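# got a predicted structure plus its sequence, pasted below:
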Amino acid sequence: MQKNHKITVVTVCYNSVSEIEKTILSVLSQNYQSMEYIVIDGGSTDGTVDIIKKYSDRIAYWVSEPDGGIYYAMNKAVEHATGDYVNFMNAGDLFFDDNVLSAVFEGKKYVDDVLYGYHILHFKGGYKPHYPSDPNVLNQGMMPFCHQSMFTKTCLLKEQPYDTEFRVFADYVYYRWLFNSGHTFRCVNKFVSVFSVDGVSASMSLAVYYEMCRVHGWKPKLSHFFTLYRKNMWRKVRYCRLKIFVKSLFRPDKYNVNLKRFKQIED
């Protein structure tokens, strides 16, 4: 009988008391049996740790202590991972439904280094599905998928951790390196995650812009920064609740104020 892949799901968080429980429940509600859960907290002081302790008997490993940021915490989690693949479902992120891991892994045997699926973008006004691009766009300055919807071989993450010198774009740098090193990627044709566009990587501060320039080899220009800043702010306006509601009347498969209106993709 074929043995299913063991999956390590990781949540990193810091002062996320308003969001951490829904993420924990989303992970623990998965009906896939071969899964372990790791939670790395950055030393929260707002009650986040109390919520983690509430579910500690179902968490394989957790710790709360100051660290060097998101990617530092993700690397720390991988040190304790024993699964074949790792997924990062951080505070505020959700699996699409309770059957995601089963839909992707039950009865399947993968040899690919990176598996990636689809995700649902959560704007303040509602939801919009996003379908990944081909991995070759990594060399065009674009991230074709999100880490919430990816499963990366644990052995790769242990051998080559995220570069913590990058505080926002370390995942992009990492997967661009994997792609250009000849590692294999496979789309699993399933909705995997739901995540908010208001996260750290979705903001456009000068610090984020300078890191972006470093990653892509651009020369920083104030005019370029303001162009990206306006584009980022306009995106938030474009997907206000009224607009998504109106669009959902005509394209409910593409826009909706209710997440449950979206259905999983069948094989």
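That came in fine, so what should we check first? Computed from a predicted structure; not experimentally measured.

# every contact and neighbour count from this point should use C-alpha atoms.
OK.

# which SSE is Arg186 in?
Using DSSP states H and E, Arg186 falls within strand 185-196.

# buried residues in the helix or strand just after that strand?
Using DSSP H and E, the next helix or strand after strand 185-196 towards the C-terminus is helix 206-216. For helix 206-216, a neighbour-count test (16 or more other C-alpha atoms under 10 Å) marks Val208, Tyr209, Tyr210, Glu211, Met212 as buried.

# can you check stretch 17-33 too?
Val17, Ile20, Glu21, Thr23, Ile24, Ser26, Val27, Leu28, Gln30, Tyr32.

# helices and strands around the host helix or strand of Val63, which ones?
Val63 belongs to strand 61-64 when assigned by DSSP H and E. Here strand 61-64 touches strand 35-41, going by 3 or more C-alpha pairs under 8 Å, 6 or more residues apart in numbering; DSSP states H and E.

# structure B:
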Amino acid sequence: MSTTNQINPPKISVITVCFNASEYIGATVSSIVEQKSISFEYLIQDGGSGDDTLNIAGALLRDVPEGVEVSVVSEEDDGVYDAMNRAVERARGEYIIFMNAGDVFYSADALSKIGEILKVKSVDVLYGRHVIYSNDYESGEVAPRPIGCLWKRMVFSHQSMFAKRSLLAEYPFKVESLSSDHTQIYEMYSNGAVFYETELCICRYLDGGLSVQHYRRSILDRLLGVLKADGIFRFRSVQVVLYYILIFFAEPTIYEIRRRRKS
């Protein structure tokens, strides 16, 4: 892996996509503006909330630290992935991380630590550890699975990933898919993007997103994304299809059993 010798870390854009998220937006915004020892861009892409989401965010953004550039847009969109694509178009950082409503950085120096790594590592995607939490549960640190298993599932959380803005623009989110984050990352990986794993824990993310709420549809969308990226006639296609048939029936049941044990 090549290295760089930048004096300052590359500019990072932190993006929060939200809609009627007054219950969670405060923790997310607070976590971001409390990041220490680094300048960065913070973008909020709101879907036209009708609750107190923007009021809560606005109050917390009045006294942002010096060096933090803030931009807030509220407009109707076609869902979370459309909003994320719009935010990527607005962003000006070299790297982007999504920290959506309910997600928070693991520590106040998480962003500065990542900046120091990106200052010396020439990579397209950097990813690390995460913690999963809900109203009644919090995991320990979860390490990424081997990157070679990406055809099966997400091997790290989307909220623990820093990706080059140019790459996110080249591989935009598929608005109609419930596994668009996995499809996007798999396309990047399949086309030779350079991935780098750090042992740092980057985020705590809120469990229960769209893919969890509609588990079986998200599995089918994940399969379609892999087959499209690989090519349906690739030698591994039969293995891929058989694997996804198995998890289509087994994985939602396993997830529900684990969820009940946690609660």
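Received, thanks. Not measured: the values here are computed from a predicted model.

# returning to what we had before: quick check: of the buried residues of helix 206-216 of structure 1, which lies closest to Trp177 of structure 1?
Met212 (15.8 Å; C-alpha to C-alpha).

# excluding its backbone neighbours, what's nearest the closest one?
Phe169 (7.2 Å; C-alpha to C-alpha, 6 or more residues apart in numbering).

# please pull up the equivalent of that neighbour in structure 2.
Under the alignment (TM-score structural alignment), Phe169 of structure 1 pairs with Ser179 in structure 2.

# can you list the neighbours in contact with stretch 195-212 of structure 1?
Stretch 195-212 of structure 1 is contacted from outside by 92-94, 119-123, 148, 166, 168-169, 218, 220, 225, 228-229, 232, using C-alpha atoms under 8 Å, 6 or more residues apart in numbering.

# select only the buried ones of these in ChimeraX?
Selecting only the buried entries of the contacts of stretch 195-212 of structure 1 in ChimeraX, with 16+ other C-alpha under 10 Å as the criterion:
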select :92,93,94,119,120,121,122,123,148,166,168,169,225,229
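
# out of the contacts of stretch 195-212 of structure 1, which are inside strands?
Among those, the members found in strands (DSSP state E) are Leu94, His119, Ile120, Leu121, His122, Phe123.

# can you redo those residues as CSV with distance to Leu156 of structure 1?
Supplementary listing: these in CSV, determined by distance: C-alpha to C-alpha, whole Å:
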residue, distance to Leu156 of structure 1
Leu94, 24
His119, 23
Ile120, 27
Leu121, 28
His122, 30
Phe123, 33
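
# widest-spaced pair of the residues you listed?
So, these by C-alpha to C-alpha: farthest apart are Leu94 and Phe123, at 13.9 Å.

# is it true that Ser102 of structure 1 touches Ser34?
No - using C-alpha atoms under 8 Å, Ser102 of structure 1 is not in contact with Ser34, being 9.4 Å away.

# what is in contact with those two at once?
Applying C-alpha under 8 Å, 6+ apart, one finds that no residue jointly contacts Ser102 of structure 1 and Ser34.

# residue ranges for the helices of structure 1, please.
20-28, 48-54, 70-80, 100-105, 154-159, 170-180, 206-216, 222-238, 241-250 (DSSP state H).

# and these as JSON lines, adding distance to Arg186 of structure 1?
Formatted as JSON lines, the helices of structure 1 follow (distance: least, C-alpha to C-alpha, whole Å):
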{"stretch": "helix 20-28", "distance to Arg186 of structure 1": "23"}
{"stretch": "helix 48-54", "distance to Arg186 of structure 1": "33"}
{"stretch": "helix 70-80", "distance to Arg186 of structure 1": "21"}
{"stretch": "helix 100-105", "distance to Arg186 of structure 1": "12"}
{"stretch": "helix 154-159", "distance to Arg186 of structure 1": "16"}
{"stretch": "helix 170-180", "distance to Arg186 of structure 1": "11"}
{"stretch": "helix 206-216", "distance to Arg186 of structure 1": "24"}
{"stretch": "helix 222-238", "distance to Arg186 of structure 1": "29"}
{"stretch": "helix 241-250", "distance to Arg186 of structure 1": "31"}
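
# nearest to Lys190 of structure 1, of these?
helix 100-105 (7.2 Å).

# return the distance of the closest one from the chain's centre.
For helix 100-105 of structure 1, the separation from the chain centroid amounts to 16 Å (computed by C-alpha atoms, centre = their mean, to the nearest Å).

# which residue numbers in structure 2 does that helix align to?
Counting by TM-score structural alignment, helix 100-105 of structure 1 pairs with residues 110-115 of structure 2.

# and that stretch, what's buried?
Neighbour-count burial for stretch 110-115 of structure 2, counted by 16+ other C-alpha under 10 Å, picks out Ala110, Leu111, Ser112, Lys113, Ile114, Gly115.

# next: stretch 109-129 of structure 1.
113-129.

# can you pull the contacts of the counterpart of Pro10 of structure 2 in structure 1?
In structure 1, the residue matched to Pro10 of structure 2 (TM-score structural alignment) is His5. Neighbouring residues of His5 of structure 1 by C-alpha under 8 Å, 6+ apart: Ser34, Gly83, Asp84, Tyr85, Phe105, Lys108, Lys109.

# try 10 Å this time
Counting by C-alpha atoms under 10 Å, 6 or more residues apart in numbering, His5 of structure 1 touches Gln33, Ser34, Met35, Gly83, Asp84, Tyr85, Phe105, Glu106, Gly107, Lys108, Lys109, Tyr110.
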